[in-house]
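[1] Sequence and computational prediction follow.
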Amino acid sequence: MAHKKGQGSSRNGRDSNPQMLGIKLYGGQTAQPGSIICRQRGTRWTPGRNVGVGRDWTIFSLIEGKVKFDRNGRRINVLPAAEFAAAEAAAAAAK
């Protein structure tokens, strides 16, 4: 039995923990005040109405409402339920 690990294995064995980045609440889902909508590095998604940005670029809700994406899915807003329904109706009428 070898008493030393060998050249390759002694240099391996390190792994970083996952950062759990990405969208946590999708369009149409209900957000509570303070709930995290997305975790990111940099502004991959930009903040819109009724959302805040944390020190690590986390986007979170400031009000209770529904999540709405615009600008081709790159801007995140949280709209009150009544306003969200009106926006969805207007989008459906435009089609």
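    Noted; the coordinates are in hand. All figures in this text were calculated on a predicted structure; none of them were measured in a lab. Numbering: from 1, shown residues only.

[2] alpha carbons only for contacts and neighbour counts from here, please
    Fine.

[3] got a list of contacts for the helix or strand encompassing residue 83?
    Following DSSP states H and E, one finds residue 83 within helix 81-94. Residues from elsewhere that reach helix 81-94 (C-alpha atoms under 8 Å, 6 or more residues apart in numbering): 65-66, 68.

[4] here's the one I want to compare it with:
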Amino acid sequence: MKKFGSEQVVPGNIIVRQRGTKFYPGTNVGMGKDHTLFALEAGVVRFHSGKQDRKYVSVDAMAEAAE
């Protein structure tokens, strides 16, 4: 586990290094050929369950700050 829930990430940050698919990619998360999950967008990491009792990792995109 490289990043935990509620941590902020930028595109390319590794979230989970794993052997096999213990966690599946959700919204704004990609999976490498070695099953590593990484962020595709800047935002906040969120772990949740989904279909068939699978565990998913998503990145909730951050709203752009109005200046």
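    Perfect, thanks for sending it. Since we're looking at a predicted model, the values are computed, not measured.

[5] Got a TM-score for the pair?
    Remark: TM-score between the superposed chains equals 0.82 [TM-score structural alignment, normalised by the length of the second structure]; 60 aligned residues with a C-alpha RMSD of 1.6 Å.

[6] Rebuild the contacts of helix 81-94 of the first structure as JSON lines, extending it with secondary structure.
    JSON lines is the format used below for the contacts of helix 81-94 of the first structure (DSSP: H, G, I helix; E, B strand; the rest coil):
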{"residue": "65", "secondary structure": "strand"}
{"residue": "66", "secondary structure": "strand"}
{"residue": "68", "secondary structure": "strand"}
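
[7] Which among these count as buried?
    Listed as buried from these are 65-66, 68; burial here means 16 or more other C-alpha atoms under 10 Å.

[8] Closest one of those to residue 22 of the first structure?
    Among these, residue 68 lies closest to residue 22 of the first structure (C-alpha to C-alpha), at 15.8 Å.

[9] Identify the residues contacting the counterpart of that closest one in the second structure.
    Taking TM-score structural alignment, the alignment pairs residue 68 of the first structure with residue 46 from the second structure. Shown in contact with residue 46 of the second structure (C-alpha under 8 Å, 6+ apart): 5-6, 57-60.
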